[in-house]
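[1] Test case, fold it:
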Amino acid sequence: MLGQLSSWKELPMAVGSVLAFWGVATLLIVVPGADWAFMIGAVVRDRPMAAAVGGITIGYTAMTAVVAAGIGALLAGTPAFLRTLTLIGSAYLLWLGVKTLRKPPGSLAPTVDDTSPPTGRATLLSGIGVSGLNPKALLLFLALLPQFADPHWSWPLAVQLALLGLIFTATCAIFYTGMSVFARTLVRARPRAARAVGYISGAGMVLIGLSLLIEQFLH
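    Sure, this is the predicted structure:
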């Protein structure tokens, strides 16, 4: 009974912490980054939006599981792992960026020269790579989630971290779904803008990949 009463007393504090975390997470998500560049690139190249959002979501879900299980802190404390993850993640972003820059879309209308039709599986895997191989996202999860968890609550710490990570992931899915619908509508209304937006998204991924590499070699 006392345990149940304690849980009820914790409820207002838990709700307050979750709402505070959701506010911070939303602010971080709306700031343009690698996920933005990937999603915009998927929009202008007419890739399946459900697959693109699903890939980003799966990547962050896997990261949530790693952090909640306590593996994330162990991996983050291993310099060799972080260096390897950074190199792989930056190389992957550079590859996607260069690929986008080499073949920017002219419009969302199909042409006879388009030899790479949209594939859901490839888009899904690309999204998983963008979010799941992002070392900044892993460090962000490790630094942010514990600040809104309390080891003194009746809920296990792993459950609290999992809940917060899933809230972040769900917010990502909602935001990028809305953003992709808006962006696709805008690009369809202005087909000539698709090429410029394609260049911007490709350049964004290249710049983010290069910044990860430079930062890694400066440390």
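[2] contacts, neighbours, all on C-alpha from now
    Fine.
[3] so how far is A143 from A170?
    Applying Cα to Cα, to the nearest Å, the value for A170 to A143 is 19 Å.
[4] between those two, which one's more packed in?
    A170 (15 against 11; other Cα atoms under 10 Å).
[5] hang on, isn't the more buried one packed against I56?
    No: using Cα atoms under 8 Å, A170 makes no contact with I56, being 10.4 Å away.
[6] one more to put side by side:
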Amino acid sequence: MFDTATLAAYLVAAAVLVLIPGPGTAWILTQAASGGTARGVRAAFGLETATLIHALAASLGLSALLATSAMAFEVLKYAGAAYLIWLGIKAWRAPADTAPAAASDAPAAAEPNIYLRSVITGVLNPKVALFFLAFLPQFVHPERGYVWLQFLVLGALLSLIGFCHSLMLSVAVGRLGRRYSTGAGRWKQRVTGSVFIALGLRLAVQQRG
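    This is a model prediction of the structure:
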């Protein structure tokens, strides 16, 4: 399906793109800082599930809608921005004693919605969909057949690279959080909330480009 040179070039490009800090990186860092490694890993699973959803949408041609329809792009953009800002306000208003940082590596049941929130955060980022439309087609060769499957395979590889990166961030930040978690619940909530609000505002002012 892919020749060695094409696949190698894609893996290098995908790794570079994953390593460039962006909203996804900020999301993982804030989750791991506020709730430990386990929460960061659950957030990573959510974000990469969203990546696979975007890959599926691209394979079906739905990403083209965002590229050609200004209204579709704006609706998705503002929905994602509003969701992030809402999460930030919620973090700021939450009582300190409910902060997940109080238990650095709490079991998954302690924050059952973090996976779903991460999926929504990733899906509501129109830039991810446009990335799939602009970047992946460069490595898709219709003459090799099964274009939809090529999109899915490339998306799965990107998701795997992204998850490995998020896993390393979660472990590093989670361990650091355990070391400095005493009495830090309130400031962690506020930092988390501020990051969410900043990400929401940044998304709201982004242009299609």
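[7] Where in structure 2 does whichever helix in structure 1 runs longest fall?
    Of all the segments assigned as helix in structure 1 under DSSP state H, the longest by residue count is helix 157-189. On structure 2, the counterpart of helix 157-189 of structure 1 by TM-score structural alignment is residues 147-179.
[8] Report the mean distance between that stretch and its aligned residues in structure 1.
    Stretch 147-179 of structure 2, aligned to structure 1 and superposed, deviates on average by 1.1 Å (mean Cα distance after the TM-score superposition for structure 1).
[9] and K127 of structure 2, what does it touch?
    Applying Cα atoms under 8 Å, 6 or more residues apart in numbering to K127 of structure 2 gives the contacts R208.
[10] what's the matching residue for it over in structure 1?
    In structure 1, K127 of structure 2 lands on K136 (TM-score structural alignment).
[11] Break down structure 2 into its helices, ranges please.
    For structure 2, the helices defined by DSSP H occupy 4-19, 23-59, 63-68, 70-93, 114-123, 126-134, 147-179, 185-205.
[12] Mind listing what's buried along the last one?
    Just to be clear, that refers to helix 185-205 of structure 2. Across helix 185-205 of structure 2, burial judged by 16 or more other Cα atoms under 10 Å covers 185-186, 188-201, 203-204.
[13] and what of the second one?
    Residues 23-25, 27-59 are the ones in helix 23-59 of structure 2 that count as buried (16+ other Cα under 10 Å).
[14] hang on, the earlier thing: among the helices of structure 2, which comes closest to A99 of structure 2?
    Counting by Cα to Cα, A99 of structure 2 lies closest to helix 185-205 out of the helices of structure 2; the figure is 5.7 Å.
[15] list the helices and strands the closest one packs on?
    helix 23-59, helix 70-93 (3 or more Cα pairs under 8 Å, 6 or more residues apart in numbering; DSSP states H and E).
[16] residues touching the residue most central in space within structure 1, list them.
    Centroid-nearest residue in structure 1, with Cα atoms, centre = their mean: S131, separated by 4.2 Å. Contacts for S131 of structure 1 (Cα under 8 Å, 6+ apart) come out as D35, G55, I56, T57, G59, Y60, A137.
[17] Nearest to A162 of structure 1 among those?
    Comparing the contacts of S131 of structure 1 against A162 of structure 1 with Cα to Cα places Y60 closest, at 11.0 Å.
[18] what does the closest one align to in structure 2?
    Checking TM-score structural alignment: Y60 of structure 1 goes with T51.
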